[in-house]
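Have a look at this fold, sequence not included:
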């Protein structure tokens, strides 16, 4: 008979901390996450939650190494997508536009169905002064995802105009 997989020692504590964050206790949980990371320094999920918390608190420079660590250690698919989005967004906020675009383009290839990467790439391109390319990315995403009958009816014209940007 197969036994259920053993839950890692850190998982229950991380879940409790994330639950507290959901109740608006952002600043209070940061030290708890840091203490958990000190006890379990090579857990990608803990690093990701540290990054996310720093990010939400507006501490982009602090979030960056946590995102990098989480991605390097390896995360499950959905969390990896979130970490890459956070990493790309944080890099943009820190003015590292080329690196941000690289992370977001790589994420688009890894997660082609996650169209949020298009929006964040458009923001990065715009911030980098590449407004035409940013608008093209945004318009292509709009045409690919919109269910609006007007957008659908003019999709070909929109794509044609976007290609000329």
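That came in fine, so what should we check first? Because the structure is a prediction, the values reported are computed rather than measured. Numbering: from 1, shown residues only.

from here on, contacts and neighbour counts on C-alpha atoms
OK.

check contacts around the residue positioned nearest the centre of the chain.
The centroid of the chain falls nearest to residue 85 when counting by CA atoms, centre = their mean (1.9 Å). Contact analysis of residue 85 by CA atoms under 8 Å, 6 or more residues apart in numbering lists 104, 107, 117, 120.

Test my guess that the third one contacts residue 108.
The one in question is residue 117. Yes - between residue 117 and residue 108 there is a contact at 6.1 Å, judged by CA atoms under 8 Å.

Put this next to the first one:
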């Protein structure tokens, strides 16, 4: 029953029927309060609806629990950290991104969202450095990769 309802809620969210999905997921989360997968999907639907503050406890449950796939765990770290950043909780966001990077150290999306939180926390130099490293590793800078990597750590160096 739980699996079928969860699959239906995900289909509803993916189809843009987010209010219906939210109603179903909140009910599922009430009936399965320790289910990490249900909590993650419930957090996600709240984020889609712009209800970031309501997403927070669901993300916390999802990350504290067992049973998320690696992909969903990465999504939970990214979503939770981003949600905390949007709520102005920059240090909490940075701590969340840091925990996520312990598990997924090279993930470009996680690192990019962390760079945004670094900027919001007044650490723009670290933010730019992080973004330059992500860009260099993407392979989208052609023959300039070595230079971009160098300047990521030496931003103020000039002739």
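Yep, it's here. Fair warning: this is a prediction, and the values are worked out from it, not measured in the lab.

Superposed, how do the two chains score by TM?
Superposed pair, TM-score by TM-score structural alignment, normalised by the length of the second structure: 0.90. Supporting alignment: 154 aligned residues with a CA RMSD of 1.3 Å.

just to revisit the earlier point, pull the most distant pair out of the contacts of residue 85 of the first structure.
Using CA to CA, the two most remote members of those are 107 and 120, lying 10.9 Å apart.

more neighbours, residue 117 and residue 108 of the first structure?
Neighbours were counted for residue 117 of the first structure and for residue 108 using other CA atoms under 10 Å; residue 117 has more, 27 against 20.

Tell me how far the aligned partner of the more buried one in the second structure lies from residue 27 of the second structure.
Under the alignment defined by TM-score structural alignment, residue 117 of the first structure is paired with residue 110 of the second structure. Distance of residue 110 of the second structure to residue 27 of the second structure, computed by CA to CA, to the nearest Å: 30 Å.

How about residue 42 of the second structure?
Taking CA to CA, one finds residue 42 of the second structure at 10 Å from residue 27 of the second structure.

Of the two, which one has the most company?
Between residue 42 of the second structure and residue 27, counting by other CA under 10 Å, residue 42 is the more crowded of the two (30 against 15).

ok, residue 165 of the first structure - how many residues close by?
Residue 165 of the first structure has 11 neighbouring residues, counting by other CA under 10 Å.

looking at it, residue 116 of the second structure is touching residue 126, isn't it?
No - counting by CA under 8 Å, residue 116 of the second structure sits too far from residue 126 to count as a contact (9.9 Å).

Give me the distance between the aligned partner of residue 94 of the first structure in the second structure and residue 55 of the second structure.
Under the alignment (TM-score structural alignment), residue 94 of the first structure pairs with residue 87 in the second structure. For residue 87 of the second structure, the distance to residue 55 of the second structure (CA to CA) stands at 11 Å.

again with residue 35 of the second structure
Using CA to CA, one obtains 15 Å as the distance from residue 35 of the second structure to residue 55 of the second structure.

more crowded one of these two?
Ranked by neighbour count (other CA under 10 Å), residue 35 of the second structure and residue 55 place residue 55 first, with 25 against 20.

roughly how far apart are the aligned residue in the first structure for the more buried one and residue 32 of the first structure?
Mapped onto the first structure by TM-score structural alignment, residue 55 of the second structure lines up with residue 63. Per CA to CA, residue 63 of the first structure is found 16 Å from residue 32 of the first structure.

Residue 26 of the second structure pairs with which position in the first structure?
Under the alignment by TM-score structural alignment, residue 26 of the second structure pairs with residue 34 in the first structure.

Residue 12 of the second structure now?
So residue 12 of the second structure corresponds to residue 20, using TM-score structural alignment.
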